[in-house]
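> give me coordinates for this.
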Amino acid sequence: MIEPIGLSALWYTLTGICSGLLGAILGLGGGIIVVPVMMILLGVPAHFAVAASLVGVVATSTSSSAGYMKRGLPLVRVGLTLELTTILGAIAGSIAAGFLSENVIHVLFSLLLLYTAWNMWRGRKIREAEDNPDLVKVTPLALGGSAVAGCISGSLGVGGGVVKVPVLNMILGAPMHRSTSTSTFMMGLTAAVGCIAFYMRGELLLSLAAPLVLGVLIRAR
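Below is the predicted model:
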């Protein structure tokens, strides 16, 4: 059982701050940075790292979405509709994570990192689209893609934006600024649902999540 105090809690807070800063610079969600740092550098067991990261994703989404909402950027109707399948995916992913060994989670996360790095190297494909929210209609393909995003989020502790943003932009034709803000809005709902299974298994520790969230909130100020 992990009960970080003193310097350990400080490291988790710094992880939250740095993940937010690097995520903003690289255009990534914080979870994709938090999880490997906690597992590899701080020695946190995989399931506990994923659970804490999901709480961090909720905090990141909440703090970032507040600004987006004031500017009227997220496609709320579209996001909530896509969340119907995203949440199902998050439930499935978080439950499945309980049956995965540490090594399997490490391998899956490594593959996700490689995919993300490859996307950054080749450059993100962007579909130019008219900025008219009324033209964005949810399709079955988008619902399926959102379910995949939810499964990735629930099992690996990330926001799932690596899938959600392309779904919104490439499949539904939402402009990129709408896609990223809507994805951020959705992440909090997805991660909150994903936390439930980890909490029920006793893998969601306040002693890990609290300092991490503190770091996220400090960075957001």
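
> from now on I want contacts and neighbour counts done on CA atoms only, so please keep to that.
Fine.

> okay, now residue 164: neighbour count?
28 (other CA atoms under 10 Å).

> using the three-state scheme, assign it.
Three-state call for residue 164 (DSSP: H, G, I helix; E, B strand; the rest coil): helix.

> thought it was touching residue 148?
No: look at residue 164 against residue 148 with CA atoms under 8 Å: they stay out of range, at 9.0 Å.

> I'd say residue 165 and residue 177 touch.
No: at 9.7 Å, residue 165 does not count as touching residue 177 under the criterion of CA under 8 Å.

> more neighbours, the two?
A count of neighbours by other CA under 10 Å puts residue 165 above the other of residue 165 and residue 177, at 26 against 15.

> name all residues that make contact with the more buried one.
176, 179, 180, 183 (CA atoms under 8 Å, 6 or more residues apart in numbering).

> mind doing that once more with 6 Å?
Going by CA atoms under 6 Å, 6 or more residues apart in numbering, residue 165 touches 179, 180, 183.

> residue 5 too?
Contacts of residue 5 by CA under 6 Å, 6+ apart: none found.

> that one and residue 13, how far apart?
Distance of residue 5 to residue 13, given as CA to CA, to the nearest Å: 11 Å.

> ditto for residue 98
26 Å.

> go on, residue 31?
For residue 31, the distance to residue 13 - CA to CA - is 14 Å.

> repeat for residue 164
Taken as CA to CA, the span from residue 164 to residue 13 is 27 Å.

> then residue 50?
16 Å.

> the helices in this protein, which residues?
Here the chain has its helices, by DSSP state H, at 7-26, 31-36, 46-70, 76-97, 102-122, 140-156, 161-166, 176-200, 206-220.

> quick one, what contacts the residue most central in space within the chain?
The centroid of the chain falls nearest to residue 159 when counting by CA atoms, centre = their mean (1.0 Å). By CA under 6 Å, 6+ apart, the contact set of residue 159 is 153, 187.

> to compare against the first, here's the next sequence to fold:
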Amino acid sequence: MCKFKKWIWWICGLFLIFLILYSLSFAEVKEATQQVSTSSSLPWWFWPLALFIFTFILGILAVLAGVGGGVLFVPLVSSFFPFHIDFVRGAGLFVALTGALAAGPGLLRQGFADLRLSIPMALIASTCSIIGALIGLKLPSNIVQILLGVTIIFIVIVMAMAKKSEFPEVKEPDALSQALQISGIFYDPSIGKEVEWKIHRTPLGLGLFCLIGIIAGLFGLGAGWANVPVLNLILGAPIKVAVATSKFLLSITDTSAAWVYLNSGAVLPMIVVPGVVGIMLGSVVGVKVLAITKPKIVRWIVILVLGFAGVRALLKGLGIWT
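The predicted structure follows:
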């Protein structure tokens, strides 16, 4: 286990180094860095440092609230930091991607994440996330802010009203899931026995993942907030399988959209590096804090903060709040 963790940290470190070198090759990045530094009277190094501290706190909250780092990163950073929305969305995808890459192998090894369930959903969502990313980079900033605000407010409503079923009842799997052989067995240590599961409503689930992929690429949001309800409540996967598979899905779907932003020069090292490192370190602390904190209280704090960020983004896009 220790060796595995060391390999994860080495992979993430090499990934960040590659990201820095690749991003610095774009002329647009240099111009954008100058724009960021001149948009405030504060020194240029203040904002990366503030972003690291800010994302460190977000990483703790993300674990306690049970949401991905990306869904907190984009609306809050775009609201409180002087960065262009395109760079924030590009960084948000890498924030969500890093967390998924760190967690994915362990979830697969433990048997919670399922490849047969992941692959069809990932193919649909990753293809649509590319479409969403291409659309997002063509839209004017104020339109993106309005759509982001509406989407975040919708996410807040989903998070506030979402119900989870630990072991949904699936009387009979549909023909498509049987053809794809999507089913499995995993050992649940909380009940001390193996759980056999299967899914239904697969065509509906694929259609919803198409929409989820577009939203993820368009706004740079990690789509765990949408993946879990669809996998659990619509398809009928047990909640632990839904959560683990959702986390693994992000490592596939976010990669596609992230490369679009990276290839377009919309990835700034001064935003991505402190954001990714802050989220990762905060998540490590959040796992330890989780044992002594009531997650429900933190969940409602996150809902209120996201609600404020969503309303602010909407008003900012409408020109009411600058």
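
> would you pull the TM-score for this pair?
Superposed pair, TM-score by TM-score structural alignment, normalised by the length of the first structure: 0.90. Supporting alignment: 220 aligned residues with a CA RMSD of 2.0 Å.

> so stretch 271-282 of the second structure corresponds to what in the first structure?
Under TM-score structural alignment, the counterpart of stretch 271-282 of the second structure in the first structure spans residues 208-219.

> give me the mean deviation of the matching stretch from the second structure.
Superposing on the second structure places stretch 208-219 of the first structure at an average distance of 1.4 Å from its equivalents, by mean CA distance after the TM-score superposition for the first structure.

> tally of neighbours for whatever residue of the second structure lines up with residue 18 of the first structure?
Under the alignment (TM-score structural alignment), residue 18 of the first structure pairs with residue 57 of the second structure. Residue 57 of the second structure: 18 surrounding residues under other CA under 10 Å.

> which residues touch the nearest residue to residue 57 of the second structure once chain neighbours are set aside?
Among residues not flanking residue 57 of the second structure along the chain, residue 282 sits closest, at 6.1 Å (CA to CA, 6 or more residues apart in numbering). Counting by CA under 6 Å, 6+ apart, residue 282 of the second structure touches 56, 59, 60.

> distance check, the residue mapped onto residue 59 of the first structure from the second structure against residue 250 of the second structure.
Under the alignment (TM-score structural alignment), residue 59 of the first structure maps onto residue 98 of the second structure. Applying CA to CA, the value for residue 98 of the second structure to residue 250 of the second structure is 9 Å.

> which of these two has more neighbours?
Under the criterion of other CA under 10 Å, the comparison of residue 98 of the second structure against residue 250 puts residue 250 first, with 28 against 24.

> alignment lookup: the more buried one to the first structure.
By TM-score structural alignment, residue 250 of the second structure lines up with residue 187.

> find the nearest non-adjacent residue to its match, please.
residue 159 (5.1 Å).

> measure residue 7 of the second structure to residue 13 of the second structure for me?
10 Å.

> apologies, that question was intended for residue 303 of the second structure.
32 Å.

> where does stretch 117-137 of the second structure end up in the first structure?
Counting by TM-score structural alignment, stretch 117-137 of the second structure corresponds to 78-98 in the first structure.

> for that stretch, what is the distance to the chain centroid?
Averaging C-alpha positions (CA atoms, centre = their mean, to the nearest Å) puts stretch 78-98 of the first structure 12 Å from its chain's average.

> what does stretch 111-127 of the first structure give?
Worked out by CA atoms, centre = their mean, stretch 111-127 of the first structure lies 16 Å from the chain centre.

> stretch 164-171 of the first structure aligns to what range in the second structure?
Using TM-score structural alignment, stretch 164-171 of the first structure pairs with 227-234 in the second structure.

> not counting its neighbours along the chain, what's nearest residue 208 of the second structure?
residue 230 (7.5 Å).

> residue 244 of the second structure reaches residue 114, doesn't it?
No: the criterion here is CA atoms under 6 Å, and residue 244 of the second structure misses it with residue 114 at 8.2 Å.

> ok so, going back, comparing residue 50 and residue 13 of the first structure, which residue is more hemmed in?
residue 50 (33 against 24).

> list the contacts of the aligned partner of that one in the second structure.
In the second structure, residue 50 of the first structure lines up with residue 89, judged by TM-score structural alignment. Residues near residue 89 of the second structure by CA under 6 Å, 6+ apart: 74, 219, 220.

> ok, residue 19 of the first structure next?
30, 33.

> hmm, try it at 7 Å
Applying CA atoms under 7 Å, 6 or more residues apart in numbering to residue 19 of the first structure gives the contacts 30, 33, 34.

> and it, how far from residue 94 of the first structure?
Counting by CA to CA - residue 19 of the first structure and residue 94 of the first structure are separated by 22 Å.

> gap between the aligned residue in the second structure for residue 144 of the first structure and residue 120 of the second structure?
Residue 144 of the first structure maps onto residue 207 in the second structure, with residues paired by TM-score structural alignment. Using CA to CA, one gets 11 Å for the distance from residue 207 of the second structure to residue 120 of the second structure.
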